[in-house]
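Colleague: turn this into a model:
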Amino acid sequence: MPSMQNTFLPLCRPALNDADIDAVVAVLRSGWITTGAKNAQLEQMICQLTGATEAVALSSATAGMHLALLALGIGPGDEVITPSLTWVSTINMITLVGATPVFVDVDPDTLMTTAEQIAPLVTPKTRLIIPVHFAGASLDLDPIYALAERHGIAVIEDAAHALGAQYKGQPVGYRGHCIFSLHAIKNVTTAEGGLFVTSDQALADRIRRLKFHGLAVDAFDRETHGRAPQAEVVEPGFKYNLPDISAVLALGQLERLDAITAARQALADDYIEKLRAIPGITPLQDPVHEHRHCRHLMVVRVAPERAGLDRQQLIEALKAVQIGAGIHFMPAHLQKYYRDHYTARYARDMPSLPHTTLAGGQICSLPLFPAMTLGDIDRVIDALNTIVNQHEK
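Modeller: This is a model prediction of the structure:
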């Protein structure tokens, strides 16, 4: 049997158990494997969790962002304010509907944006703000919503990292419009998938139509338990529905969400304490407002002047000792397409993004998933200590 040191420790691993796998098998045997009763159950559970009245299960969070932009009428001539430090799918969707992304900087300690940073970027063309909950922490939402209300601007919370997080005692998703990811690396997963959450029934109904060809009813009629043959296309739509063989995976995880979050928190606490002794490897600071962190990612900043090596060197050194690491994220304004087509075009008007740019070259995600042990944390910490000691000047 290989030793622990020779076994690869991945960056993440889904929190699935045998009951989750059995649930998928049961759906496969049921005769209905596409969008159906399990989707309806998933949407109901998310409403119960968040307090929102409407939830729409989708094939991805990216699909949710695309449909939300369309449903809100965002298009050519409109500006959408959002951080550059996010997964590029948000920026892609803004661009693909013909709108202009306006990048806002982030707080240097939490890597989340603030109302103070957003306010100077608001113009008469601003139609939407998409703030990002990062790494499992919640944004300071009250000032952002207050700013948006003053200007009559919509808000969509990008909560891809924040299922199970709370803001001032309320679950993320309890207000406004919110998008969660259920991708394979997320705290709750359907392998691929996402959720649009809102208390605006008309908006939710339009997203339901758009997700399935623009039909006037869902693929699964909840009264007849089958397809309604008389369904007509109300408007052109897409194919963004989530199959039940995926949706069912999330149900057991949602029932265990508190335990999953607690396990992640215990591991993160151990990381944070032990990282104090390693020069140049610093975890992000938690927000100062009242919140519950769901510890989606264990993000650290690598300061070359103190650690003796840069972020890429650290990732390669960890890989050499069978420890996975990742980058969340390369800033969108530094991606090739947006360097060539956006940054150059709007160079004179583009706001300075010093904190985003600096963090983009420093941040590194360390392994974190509920099945890890404190011994796994010690293995990562020992490796970091050895690597930094070898690179001390």
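
Colleague: can we go C-alpha only for contacts and neighbour counts from here?
Modeller: Will do.

Colleague: now the strands for the protein?
Modeller: Under the criterion DSSP state E, strands of the chain are mapped to 54-58, 79-83, 100-104, 126-129, 154-158, 166-167, 170-171, 177-181, 194-198, 281-283, 291-292, 298-302, 363-366.

Colleague: with distance to Gly136 and mean neighbour count as added columns, please give those strands in TSV.
Modeller: Listed next are the strands of the chain as TSV, based on distance: least, Cα to Cα, whole Å; neighbours: other Cα atoms under 10 Å:
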stretch	distance to Gly136	mean neighbour count
strand 54-58	20	27
strand 79-83	16	25
strand 100-104	20	24
strand 126-129	20	24
strand 154-158	11	22
strand 166-167	9	21
strand 170-171	12	18
strand 177-181	11	27
strand 194-198	16	28
strand 281-283	13	22
strand 291-292	9	22
strand 298-302	9	23
strand 363-366	13	24
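
Colleague: give me every residue that touches Thr113.
Modeller: By Cα atoms under 8 Å, 6 or more residues apart in numbering, the contact list for Thr113 reads 83, 104-107, 131-132, 139.

Colleague: got it, and Ala137?
Modeller: Contacts of Ala137 by Cα under 8 Å, 6+ apart are 161-162, 165, 286-287, 291-295.

Colleague: out of those residues, which end up buried?
Modeller: Neighbour counting by 16 or more other Cα atoms under 10 Å classes 161-162, 165, 287, 291-295 among the contacts of Ala137 as buried.

Colleague: hmm, back to that, any quick ChimeraX command for the buried ones out of the contacts of Thr113?
Modeller: A single ChimeraX command selects the buried members of the contacts of Thr113 (16+ other Cα under 10 Å):
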select :83,104,105,106,131,132,139
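
Colleague: please identify which of the contacts of Thr113 is nearest to Val24.
Modeller: Val132 (31.6 Å; Cα to Cα).

Colleague: helices along this structure, start to end?
Modeller: Along the chain, the segments classed as helices by DSSP state H run 18-30, 37-50, 61-71, 89-96, 115-118, 141-151, 201-211, 244-255, 257-275, 304-307, 311-320, 336-338, 354-360, 374-391.

Colleague: report the angle between the first one and helix 244-255.
Modeller: It refers to helix 18-30. Angle, helix 18-30 to helix 244-255, by axes from the mean of the first three to the mean of the last three Cα atoms, to 10 degrees: 150 degrees.

Colleague: buried residues in helix 18-30?
Modeller: Using 16+ other Cα under 10 Å as the test for burial, helix 18-30 gives 20, 23-24, 27.

Colleague: let's see this one next to it:
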Amino acid sequence: MIPYGHQSLDESDIDAVADVLRSDWLTQGPMAPRFGRAVADYCGAAHGVAMSSATAGLHLACLALGLGPGERLWSSPISFVASANCGRYCGAEVDFVDVEPASGNLSIDALERKLELAEQQGRLPKVLVTVHFAGQPVDLAGIDRLRVQYGFKLIEDAAHALGAGFADSRIGDCRYSDATVFSFHPVKPITSGEGGVLTTNDPELAAQVGRLLCHGISRDPALMQGESDGPWYYQQIELGYNYRMSDIQAALGLSQLQRLDQFVARRRALAERYERLLAGLPLTPLARLPGRQSGWHLYVVRLDAGAGITRRQLFEAMRAAGIGVQVHYIPIHLQPYYRDQGFAEGDLPGAEAFYQSVLTLPLYPELSEAQQDEVVEALRQALA
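Modeller: Next up, the predicted model:
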């Protein structure tokens, strides 16, 4: 089976992990802070905090921005459920903004219309989580214009987008946002096994996130009530969580980060080759929008109307041929949990139509051209 995504590891990654295993620290040592700093430096942000997952990063970003009960978080329905769940973890209401059919990214026009109505109703969001779907950045300048006008906080869910860029800005530099969150799951641009990093230019937000991921505990005397009892002393300043990244994971992430640009270049070359090979088939790749440099986490196509085959038939034919295609994503608002919150089919027609036609093809740095040819030949046979 050719998978839709796969980690790319070499001996330098194994050596980096082995060095930690031979060291005095497996967790809470120097490697996790070093990894967070390295990701921030790569992106051009002032601060980077490593943690156990991107989901943890989204949750902590929401907490640090003060999201709570009676407030609202908006996000894209075309994403993994974590992009919305982070709001529910804080007790906030969650709502969704429809997407652009051509890219799968949040629609600025839909966002502007929804904000105008929400202002009239007194129900503006406190936080917007925008998703860089498949690695292609959303229109950050358009969102920033609305953020200034309506006063919401912005979190970039960049789980797909490490190595991507918008205009002359690298995703993760937080030029347009309060925080950006990256994922290091094995199918992502680089991996730490599991893990996440939050970048921000706000030192207070970074410091609070750093406390929240470690139970809300601080050893800083300036934050304590009363005097310290001694060098061993700590206090729990606020209610936090155990969202720490181990030094083992961070060492792998640091090693992988050295090859990120190489990985993204290979993904881009394979994506451009797909476009040439798929010409003439009833499949439409996601639009490549001006001023945006994709990280090419996923290669997603849409099955054209009138193709003579359903998306399910195509999916099953490809799986039967040994091609591990996937679908990204089932719209979040149609999940049973969110249906129970009052959402229903027809609420977000753009996202629902997008879901009905999309198929993710294999894309990862070690995918060979021969394997890519096999993928395309299987598509040709299924579509014939």
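
Colleague: can you put the strands of structure 1 in CSV and add distance to Ala347 of structure 1?
Modeller: Below are the strands of structure 1 laid out as CSV (distance: least, Cα to Cα, whole Å):
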stretch, distance to Ala347 of structure 1
strand 54-58, 36
strand 79-83, 16
strand 100-104, 12
strand 126-129, 18
strand 154-158, 26
strand 166-167, 35
strand 170-171, 38
strand 177-181, 30
strand 194-198, 34
strand 281-283, 32
strand 291-292, 37
strand 298-302, 28
strand 363-366, 25
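
Colleague: who wins for proximity to Tyr337 of structure 1 among the ones you listed?
Modeller: Here strand 100-104 is closest among those (Cα to Cα), at 13.0 Å.

Colleague: where in structure 2 does that closest one fall?
Modeller: Counting by TM-score structural alignment, strand 100-104 of structure 1 lines up with residues 93-97 of structure 2.

Colleague: what's next to that stretch, contact-wise?
Modeller: The contact list for stretch 93-97 of structure 2 (Cα under 8 Å, 6+ apart) reads 69-77, 84, 87-88, 106-107, 110-111, 114, 333, 348.

Colleague: how about stretch 302-322 of structure 2?
Modeller: 1-2, 282-286, 324-326, 354, 356-359, 378-379, 382-383.

Colleague: residue contacts, the alignment partner in structure 1 of Thr199 of structure 2?
Modeller: Using TM-score structural alignment, the partner of Thr199 of structure 2 in structure 1 is Val197. By Cα under 8 Å, 6+ apart, Val197 of structure 1 lies in contact with 47, 52-56, 173, 177-180, 204.

Colleague: out of the buried ones among the contacts of Ala137 of structure 1, who's nearest Tyr338 of structure 1?
Modeller: Distances from Tyr338 of structure 1 to those, taken by Cα to Cα, are shortest for His161, at 23.6 Å.

Colleague: what does that closest one correspond to in structure 2?
Modeller: In structure 2, the residue equivalent to His161 of structure 1 is His160, according to TM-score structural alignment.

Colleague: number of nearby residues for the residue lying closest to that match once chain neighbours are set aside?
Modeller: Excluding its sequence neighbours, the residue lying closest to His160 of structure 2 (Cα to Cα, 6 or more residues apart in numbering) is Gly135, at 4.6 Å. Gly135 of structure 2: 27 surrounding residues under other Cα atoms under 10 Å.

Colleague: from Asp20 of structure 1, how far off is the aligned partner of Ser23 of structure 2 in structure 1?
Modeller: Here Ser23 of structure 2 is matched to Ser30 in structure 1, going by TM-score structural alignment. Distance check for Ser30 of structure 1 against Asp20 of structure 1: by Cα to Cα, to the nearest Å, it reads 15 Å.

Colleague: ok, now Gln285 of structure 1?
Modeller: 34 Å.

Colleague: Trp25 of structure 2 reaches Gln249, doesn't it?
Modeller: No - judged on Cα atoms under 8 Å, Trp25 of structure 2 makes no contact with Gln249 at a distance of 11.9 Å.

Colleague: these two: which is more packed in?
Modeller: Gln249 (26 against 14).

Colleague: what sits against the counterpart of Arg209 of structure 1 in structure 2?
Modeller: Matched to structure 2 by TM-score structural alignment, Arg209 of structure 1 sits across from Arg211. Counting by Cα under 8 Å, 6+ apart, Arg211 of structure 2 touches 217-218, 240.

Colleague: and the residue nearest to the spatial centre of structure 2, what does it touch?
Modeller: Nearest to the mean C-alpha position of structure 2, by Cα atoms, centre = their mean, lies Ala159 at 1.9 Å. By Cα under 8 Å, 6+ apart, the residues touching Ala159 of structure 2 are 54, 132, 181-184, 188.

Colleague: before we move on, the earlier item: how close does the match of Thr199 of structure 2 get to Pro14 of structure 1?
Modeller: Distance, Val197 of structure 1 to Pro14 of structure 1, by Cα to Cα: 23 Å.

Colleague: cool, Ser138 of structure 1 as well?
Modeller: 22 Å.

Colleague: repeat that for Gly193 of structure 1.
Modeller: The value you get for Gly193 of structure 1 to Pro14 of structure 1, if Cα to Cα is used, is 14 Å.

Colleague: more neighbours: which of the two?
Modeller: When Gly193 of structure 1 and Pro14 are compared for neighbours, Gly193 comes out ahead with 26 against 18, by other Cα under 10 Å.

Colleague: what's the burial count for the closest residue in space to that one that isn't next to it in sequence?
Modeller: Sequence neighbours aside, Ser60 is the residue nearest to Gly193 of structure 1 in space, at 3.8 Å (criterion: Cα to Cα, 6+ apart). The local packing of Ser60 of structure 1 (other Cα under 10 Å) involves 24 other residues.
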